[in-house]
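# need a 3D model of the sequence below.
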Amino acid sequence: MRDAQLYFIAGPTASGKSAAALALGTQTGGVIVNADAMQVYQGLRIITARPSEADEARVPHRLYGVLEPSERCSAGRWARMAADEIAAIHASGKPAIVVGGTGLYFKALLEGLSPIPDTPPAVREAARARREALGAAAFRDEVIARDPGMAHLPEGDAQRLMRAWEVFEANGKTLTYFQSLPRTPLVTVEPQKAILAPPRDKLYAQCDQRAGEMFAQGGVEEVEALIARRLDPQLPVMKTLGVSEIAAYLKGALSREEALSALQQSTRRLAKRQMTWLRHQMEGWPVREEGLGFGD
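Predicted structure coming up:
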């Protein structure tokens, strides 16, 4: 373990990833790098289950709470930031420990990124307006007419369909074209990898506990402050687990007990989706019920 320079720890929500990374960082003198799409945002420590201030002081943490909620963080943007952090950590002579539940982030680091130009905000807004004007089915037809490679997307996959529309509108070339271009991995050090996946009963119990902690430890106040900012509801941060359930409670649409029950169910569903994605997309990664299996 002392010779390893890079560790990747993936897993569903509430699987114990952060605690495992903290223990590994303490043991190795490493630096932890966030790979959770929501923990990059400021002001949502409780809702996103970001490590505590005490834990962040105990072992250095990077890319936690670094973006304003009004910003967007694509896999590409995160991967470039993470690659820079990993390079700086290695330059300091320490190992890097990348941990999170956003599997696409790990794939972006390991496999590289499609060289898709950034889309201007005005084009993103135009895509949303176009979908609203045409309706979901007709909008999908228009996207596929431009980019037949997107025919596998159902009309309900608004995010990916709008992305394909945006790319063609802004560049005159299809998303399929950009995705076909060669990619270069953003990390050159071979990582030790593990997917932390507790037994289902244990994982779901931890999901329920996590949801309860959101209500008990300040998550309601975090969501109240977020709502007060009147941000675009399409921003990624507004889709954070817990925001819709707690917002419904704050509006009086749900009782506290109903909101908690809904949040527990949403947390379990998210864990199930993440676990399915990781098992299918992270082929060759060791799956561990307990421990990381990195050796001594």
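
# C-alpha from now on. contacts and neighbour counts both.
OK.

# show me the helices in the stretch 151-296 of the chain, by range?
Counting by DSSP state H, counting those that start in this stretch, the stretch 151-296 of the chain has helices at residues 158-171, 175-180, 200-216, 219-228, 243-250, 256-281.

# as TSV, the ones you listed with mean neighbour count and distance to residue 71 would be great.
Formatted as TSV, the helices of the stretch 151-296 of the chain follow (neighbours: other CA atoms under 10 Å; distance: least, CA to CA, whole Å):
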stretch	mean neighbour count	distance to residue 71
helix 158-171	19	16
helix 175-180	15	22
helix 200-216	18	23
helix 219-228	17	13
helix 243-250	20	17
helix 256-281	18	23
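
# tell me how many other residues crowd residue 118.
Applying other CA atoms under 10 Å, we find 11 residues neighbouring residue 118.

# for it, which three-state class applies?
In three-state terms, and counting by DSSP: H, G, I helix; E, B strand; the rest coil, residue 118 is coil.

# structure for this one too, so we can compare:
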Amino acid sequence: MRQTVAILIAGPTASGKSALALELAQNIGGVVINTDSMQVYRDLRVITARPAREDEALVPHRLYGHVDAGVNFSAGAWLTDAAAALAEAQAKGRVPIFIGGTGLYFKALTAGLSTVPPIPAEVREGVRARLEQNGVEALHAELMRRDPRAAERLKVRDRTRIARALEVVEATGRSLLDWHREGEPPLLPKDSFRALFLAPERDELYARIDARFDAMLGAGALKEVERLAARHLDPLLPAMKAHGVPALIRHLGGEISLDEAAAIGRADTRHYAKRQFTWFRHQLHEFEWVKPAEARGWLAAVTGAGQGPG
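Predicted structure coming up:
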């Protein structure tokens, strides 16, 4: 395999991607590059199941925990960081292994991304103030008046996307849909990568999700969320919406029991995994769907490396 070729390993949460990427990186001299929108946050090591420090020490890992939770990190910002990580890997003769579960990041990587200019802080703050004061239905009605095409594509209760679309039209005078049509070229053009989507059986996956959430609680996830809650950050920030975080904050505030919070966290994660299957099936046709038992053989075939331990 040419050293410039990248390997992409995607899949639903808790499907075993990280272990697979680590093993592959050890076998072929690769660098593991995070492609998960929550594992970028340094405040969320436990609750997002980031690779263990001992695993990170075995091979180079990039873009893990390098962003503060107070930052509204975007796919565009990630793509800029990913370009630097890719250039570093290639300069050092290492195979870049992009691994994660965020479909939008993989789409940006392989299909490009829209070039929406930065939104001024005063515009963002104004939109969020109206959201909190008037509610999401009023904000959607405002978007319908100002950008009906975007509004028609969004669910009336989708707070984050409605606020984003309104911010863009208010700051730029143009619809978010127009910006999406005028994008940057992909970082990895066609034929420069091989892509695998790890596809476990649903029942097995959901059992793994439940067990992992309980393990994260045992490993200190509640303390981690308590430190995050103490910062009193904007609840609309991405880090504040990581699976399990809102429910555990509610528990810390005395609203619900820990068992109830854990049940909500497990259910939210299972629902997210279902959405991941749907996204990749409809949006990212370059990915070859592979069962976990066949993944090492697939990787060995495309990289020319030995399969390593089973």
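
# give me the TM-score for this pair.
Superposed pair, TM-score by TM-score structural alignment, normalised by the length of the first structure: 0.94. Supporting alignment: 296 aligned residues with a CA RMSD of 1.8 Å.

# picking that back up, JSON lines for the helices of the stretch 151-296 of the first structure, including distance to residue 125 of the first structure?
As requested, these are arranged in JSON lines below (distance: least, CA to CA, whole Å):
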{"stretch": "helix 158-171", "distance to residue 125 of the first structure": "9"}
{"stretch": "helix 175-180", "distance to residue 125 of the first structure": "18"}
{"stretch": "helix 200-216", "distance to residue 125 of the first structure": "32"}
{"stretch": "helix 219-228", "distance to residue 125 of the first structure": "21"}
{"stretch": "helix 243-250", "distance to residue 125 of the first structure": "23"}
{"stretch": "helix 256-281", "distance to residue 125 of the first structure": "28"}
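
# which residue lines up with residue 232 of the second structure in the first structure?
Aligning on TM-score structural alignment places residue 232 of the second structure opposite residue 230 in the first structure.

# quick check: the gap between its match and residue 218 of the first structure.
20 Å (CA to CA, to the nearest Å).

# neighbour count for the two, which is higher?
residue 218 (14 against 9).

# alignment lookup: that one to the second structure.
Using TM-score structural alignment, the equivalent of residue 218 of the first structure in the second structure is residue 220.

# now that match: how far from residue 226 of the second structure?
10 Å.

# residue 145 of the second structure now?
Counting by CA to CA, the separation of residue 145 of the second structure from residue 226 of the second structure is 40 Å.

# same deal with residue 272 of the second structure?
Distance from residue 272 of the second structure to residue 226 of the second structure, counting by CA to CA: 23 Å.

# how about residue 39 of the second structure?
For residue 39 of the second structure, the distance to residue 226 of the second structure (CA to CA) stands at 18 Å.

# off-centre distance for stretch 47-67 of the first structure?
15 Å (CA atoms, centre = their mean, to the nearest Å).

# quick one: residues in contact with that stretch.
For stretch 47-67 of the first structure, contacts defined as CA atoms under 8 Å, 6 or more residues apart in numbering pick out 18, 22, 25-26, 29-34, 38-45, 81-82, 85, 210, 214, 219, 222-223, 240-243.

# same question, stretch 70-84 of the first structure
If you take CA under 8 Å, 6+ apart as the criterion, stretch 70-84 of the first structure is touched by 33, 37, 63, 104-105, 108-109, 113, 186-187, 231-232, 235-237.

# next one: stretch 248-266 of the second structure
Stretch 248-266 of the second structure is touched from outside by 209, 210, 213, 214, 222, 225, 226, 229, 243, 244, 245, 247, with contacts defined as CA under 8 Å, 6+ apart.

# in the first structure, point out the residues matching that stretch.
Using TM-score structural alignment, the residues of the first structure aligned to stretch 248-266 of the second structure are 246-264.

# can you check stretch 23-30 of the second structure too?
Aligned by TM-score structural alignment, stretch 23-30 of the second structure falls on residues 23-30 of the first structure.

# chain center to the matching stretch, what's the gap?
The chain centroid and the centroid of stretch 23-30 of the first structure are separated by 23 Å under CA atoms, centre = their mean.

# now swap in stretch 290-306 of the second structure and tell me
24 Å.

# what do you get for stretch 210-222 of the first structure?
On CA atoms, centre = their mean, the centre of stretch 210-222 of the first structure falls 20 Å from that of its chain.

# hmm, who's touching it?
With contacts defined as CA under 8 Å, 6+ apart, stretch 210-222 of the first structure is touched by 14, 43, 44, 46, 47, 49, 242, 246, 260, 263, 264, 267.

# okay, those in a markdown table with distance to residue 203 of the first structure next?
Rendered in a markdown table, the data for those read as follows (distance: CA to CA, whole Å):
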| residue | distance to residue 203 of the first structure |
| --- | --- |
| 14 | 7 |
| 43 | 26 |
| 44 | 22 |
| 46 | 19 |
| 47 | 18 |
| 49 | 15 |
| 242 | 18 |
| 246 | 22 |
| 260 | 17 |
| 263 | 15 |
| 264 | 12 |
| 267 | 10 |
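
# tell me the two of the residues you listed that are most distant?
In these, the most distant members under the criterion CA to CA are 43 and 264, with 21.6 Å between them.

# restricted to strands, list the contacts of stretch 70-84 of the first structure.
Where these overlap with strands, as defined by DSSP state E, the overlap consists of residue 33.

# where do the helices sit along the stretch 1-150 of the first structure?
Read by DSSP H, counting those that start in this stretch, the stretch 1-150 of the first structure holds these helices, from start to end of the chain: 17-28, 53-58, 75-91, 103-111, 121-134, 136-146.

# ok, average deviation of the first one from the second structure?
When you say that, I think you mean helix 17-28 of the first structure. Superposing on the second structure places helix 17-28 of the first structure at an average distance of 0.6 Å from its equivalents, by mean CA distance after the TM-score superposition for the first structure.

# for that helix, name the packing helices and strands.
strand 6-10, strand 31-34, strand 96-100 (3 or more CA pairs under 8 Å, 6 or more residues apart in numbering; DSSP states H and E).
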